[in-house]
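J.: Sequence and predicted model, in that order:
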Amino acid sequence: MGFLLSKLGWQSDSNSSDKDKSAPDQPEKKVYSWDLRSKEDEEKLKFSDKEEETLFKVPGDINGKPFNLVNLKSCRVYLLDNLATINVDKCSNCGIFIGPTNQSVFIRDSNECNFIVSCQQFRMRGCSKVNVLLHCTSQPIIESSTRIKFGCFQFYYEALPSQLKSANLSPFLNYWSNIYDFSPNSDTSNPNHGYLTEAKVSECVGLFDLSQIEPATLQGGVDVAPLKIDVHKSAIPKTNKQLDKSAAKSEKVTLLVVLPFAERRDLLQQLMEKVIKPEEDSSTVQLSQSVESTAMTQEELDRLLNIPALALNANNDSAGDSKQSQVNFGNKINDKGKVIGLLFDGEDSESVIMSAVAENDVLKRNSLVSRGQIASAQFEQLQNYMQMQFH
């Protein structure tokens, strides 16, 4: 009877249970973050196929997620939030601001655009006639692109400083001028990239000025007043393009090193406001370069910056020459802290900086000032040390 029932497809409960127990467990299907995105979420994280519009994402709209810009024509775009990554594809005649991006900005197949960008990595491919005001904490790369012009980042809105901190982007670390071209022009007199003049930088920044735009014309009816956008200020210190070797040897170069200042950027801002006065045509001091390293102790900093003057003195002057001197302020610091190095340029840079530092007790206790070839060599040491931490 049992044989007959089994032939007809019937089994006892006990047999069925045994079979279930012996069956191997099926592995659970992996679920990725992008699988959880709804179609609505995907639409919120891109602008595509737009023409002659002013498009906004305000703080909190993107919230550190990836974003895409695709096929935009004659648009003005403001992404005023943290991003993870962003791809910009097939855009033309646009002005695009890209807020602090924790990873990469990739611009492809775009022409006649102006960008203001803050990011960890910058990549560009297949573009032409593009201007970029850039803050990038690694070496920017272009490929198969022509007539690309770069300048230092300039832009401000109230949330930007805190967004930079959230994205782990130091305002004092900016390789905007250290461009690597994967496909350089064989005609070295006509390189694929160059640098914007001061007049062109001002012109580029002016394209993002919202003061002349009627609020009703903004995408989504965004009220821009609470954002406190100011194109005439910048959350990133303005620096010059990298010094060439001859300029780096100039006695006009002065270095100020401060430790630790990760949480006291307000003091550095006050210092720079005293030292650099752009409204005065006669101002002779400019911030040339800046760098921020990972945390180190005062002892480690002293060892790193111990540059023998004789080894650097191309004119065989005495090692004690005041032009090669360095001055230590205050007491040693035992705690670790991030080191910020500011390289200034100008005839009066040493006296102006020394005077500004002397007015602030915190700076007096935690800074070092050096000049000339020693300053240039110490700044290079700081840069090399920082780069080694990321390789």
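T.: Right, received. Where do you want to start?

J.: going forward, measure contacts and count neighbours with C-alpha atoms only.
T.: Fine.

J.: For the stretch 251-391 of the chain, which segments are assigned as helices?
T.: 265-275, 298-304, 309-312, 349-358, 361-365, 372-388 (DSSP state H, counting those that start in this stretch).

J.: Nearest to residue 15, out of the ones you listed?
T.: helix 372-388 (65.7 Å; CA to CA).

J.: tell me what that closest one is packed against?
T.: helix 245-248, strand 253-258, strand 286-296, helix 298-304, helix 309-312, strand 337-345 (3 or more CA pairs under 8 Å, 6 or more residues apart in numbering; DSSP states H and E).

J.: Turn these into JSON lines, including distance to residue 270.
T.: What follows is the helices and strands packed on helix 372-388, written out as JSON lines (distance: least, CA to CA, whole Å):
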{"stretch": "helix 245-248", "distance to residue 270": "26"}
{"stretch": "strand 253-258", "distance to residue 270": "14"}
{"stretch": "strand 286-296", "distance to residue 270": "14"}
{"stretch": "helix 298-304", "distance to residue 270": "23"}
{"stretch": "helix 309-312", "distance to residue 270": "31"}
{"stretch": "strand 337-345", "distance to residue 270": "14"}
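
J.: Relative to residue 369, which of those is closest?
T.: Across these, closest to residue 369 is strand 253-258 (CA to CA), at 4.6 Å.

J.: One more to weigh against that first structure:
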Amino acid sequence: MNVAFERPSILQRILPVFTGFDGPLSLAILLLAAAGMLTMYSAGFDHGTRFVDHGRNMLIGLAVLFVVAQIPPQRLMRLAVPLYVLGVILLLAVEFFGITKKGATRWLNVGIVIQPSEMLKIAVPLTLAWWFQRREGQLRTPDFIAAALLLAIPVGLIMKQPDLGTAILVASAGLFVIFFAGLSWKLIIPIMITGAVAITALVMSGDAICEPDVKWPVLRDYQKQRVCTLLDPTKDPLGKGFHTLQGMIAIGSGGIEGKGFMKGTQTHLEFIPERTTDFIFAAFSEEFGLIGCGLLLLGFVFLIFRGLMIAAEAPTVFSRLLAGAITLSFFTYAFVNMGMVSGILPVVGVPLPFISYGGTAMVTLGLGLGILMSISKSRRLVQT
């Protein structure tokens, strides 16, 4: 008996590509993207083509998100080790053949100039999630030690460039995976206590250890200066402390309601350095005040909460660990950027997601959000 099968139309074949996206996560992205475009228009309308370029970068990030969302988590898992190995090889290549700018060797010319450390922001959590997926049901202390070594290699190479900001982001993403995999609190609590004691000792002895002739182990001189500037930015108000002081002035001058859209004097009189990139939160705070900052924080909380919900409902260990780590990476971005602009953390090159200008950062953001969308889609397919 001959049975005729009706071939699906082009529309029927294309439609699934545009369906299945997580509604709440899409809403959070839309709201934060709108806030980013609004802020960039005010902070960057007189800064060349920053506003137009920011919109272009957002479209590129959206395209990356859309493409990555179509890739099932199982295929993403197969890419983990190759991406990690390629990233480490490129970091080693930077060490020997890298391009140096402003005293830092972070870039590599492979026909186009790239910054390999950006790849590790995604490759490291991917690889660690893959590792713990393989060890599911038989985790032992050596497995956590192996994971720590997988994390330490790229973080060490990135710090050597030096690039403390990116090293913090890569390290935090990896540590989130290790934590979610079941790292014992017996190991976490002593580290937290040690860190608290070290910070307290640093604050109490700041004047003595910040003398010019005192050398700090591990950290370079410019990193020592950043920490010392954090402790007392007024010691060099026109030099190392200028960024921090101007950021704090702009945030404080915004008050409760802010000065109004495009009315920020600190911003438009160019007192805020890097007002479209690392210090754009200061420009936002000046114009929109405490109320605007509260709404922006709510937007990030909404995004992070939804990401953690996706992680909690993910069907596999790999997807749960990956979704949780990527979601909390957004928290790290926001916390470190707002903290350094507010004067509670040292100044490091960490952008504010959606808000800060930067093509590479926007692509990385699109990759992370695309992975979350992919995991959310896979969960729905399993349920159906």
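T.: Arrived safely. Small disclaimer: the values here were computed from a predicted structure and weren't measured.

J.: Work out the TM-score between the chains.
T.: Once superposed, the chains reach a TM-score of 0.22 (TM-score structural alignment, normalised by the length of structure 2), with 139 aligned residues with a CA RMSD of 6.8 Å.

J.: sorry, back to before: kindly compare burial across the helices of the stretch 251-391 of structure 1 and name the winner.
T.: Among these, helix 372-388 has the highest mean neighbour count (mean count of other CA atoms under 10 Å), at a mean of 20.

J.: what's the most buried one of the helices and strands packed on helix 372-388 of structure 1?
T.: Of these, strand 253-258 is the most buried (mean count of other CA under 10 Å), at a mean of 26.

J.: could you check the angle helix 265-275 makes with it?
T.: 150 degrees (axes from the mean of the first three to the mean of the last three CA atoms, to 10 degrees).

J.: Which elements pack onto strand 253-258 of structure 1?
T.: Strand 253-258 of structure 1 packs on strand 337-345, helix 349-358, strand 367-371, helix 372-388, going by 3+ CA pairs under 8 Å, 6+ apart.

J.: Let me see the ranges of the helices in the stretch 151-300 of structure 2.
T.: 164-180, 185-204, 206-209, 221-231, 242-253, 265-268, 280-312.

J.: picking that back up, in CSV, list the helices of the stretch 251-391 of structure 1 along with distance to residue 287 of structure 1.
T.: As requested, the helices of the stretch 251-391 of structure 1 are exported to CSV (distance: least, CA to CA, whole Å):
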stretch, distance to residue 287 of structure 1
helix 265-275, 8
helix 298-304, 22
helix 309-312, 23
helix 349-358, 10
helix 361-365, 17
helix 372-388, 13
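
J.: Just the element for residue 117 of structure 1, please.
T.: strand 111-125 (DSSP states H and E).

J.: Out of the helices of the stretch 151-300 of structure 2, which gets nearest to residue 327 of structure 2?
T.: Closest to residue 327 of structure 2 of those, according to CA to CA: helix 280-312, at 5.4 Å.

J.: quick one: which of the helices of the stretch 251-391 of structure 1 is nearest residue 149 of structure 1?
T.: Among these, helix 372-388 sits nearest to residue 149 of structure 1 (CA to CA), with 24.3 Å.

J.: hang on, the earlier thing: let's have the helices and strands packed on strand 253-258 of structure 1 in CSV, adding distance to residue 258 of structure 1.
T.: Formatted as CSV, those follow (distance: least, CA to CA, whole Å):
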stretch, distance to residue 258 of structure 1
strand 337-345, 6
helix 349-358, 10
strand 367-371, 4
helix 372-388, 12
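
J.: Relative to residue 275 of structure 1, which of these is closest?
T.: helix 349-358 (6.3 Å).

J.: elements contacting the closest one?
T.: For helix 349-358 of structure 1, the packing partners by 3+ CA pairs under 8 Å, 6+ apart come out as strand 253-258, helix 265-275, helix 361-365, strand 367-371.

J.: now the strands for the stretch 1-150 of structure 2?
T.: Under the criterion DSSP state E, counting those that start in this stretch, the stretch 1-150 of structure 2 contains strands at 99-101, 104-109, 113-114.

J.: which of those strands sits most buried?
T.: Most buried among the strands of the stretch 1-150 of structure 2, counting by mean count of other CA under 10 Å: strand 104-109, with a mean of 19.

J.: Distance from the chain centre to that one, please.
T.: In this view, strand 104-109 of structure 2 has its centroid 20 Å away from the chain centroid, taken as CA atoms, centre = their mean, to the nearest Å.

J.: helices and strands around that strand, which ones?
T.: helix 73-97, strand 99-101, strand 113-114.

J.: buried set for the longest one?
T.: This means helix 73-97 of structure 2. In terms of neighbour count (16 or more other CA atoms under 10 Å), helix 73-97 of structure 2 has its buried residues at 73, 76-77, 80-81, 83-85, 87-88, 90-92, 94-95.

J.: just the angle between it and strand 104-109, please?
T.: On the basis of the same axes, to 10 degrees, helix 73-97 of structure 2 is oriented at 110 degrees to strand 104-109.

J.: ok, back up a step: out of the strands of the stretch 1-150 of structure 2, which is closest to residue 185 of structure 2?
T.: Using CA to CA, these put strand 104-109 closest to residue 185 of structure 2, at 35.4 Å.

J.: give the contact list for residue 103 of structure 1.
T.: Applying CA atoms under 8 Å, 6 or more residues apart in numbering, one finds that residue 103 of structure 1 lies in contact with 84-85, 119-121.

J.: got a winner among those residues for most neighbours?
T.: residue 119 (30 neighbours; other CA atoms under 10 Å).

J.: tell me how far the ends of stretch 134-150 of structure 2 are from each other?
T.: 15 Å (CA to CA, to the nearest Å).

J.: This completes my enquiry, with thanks.
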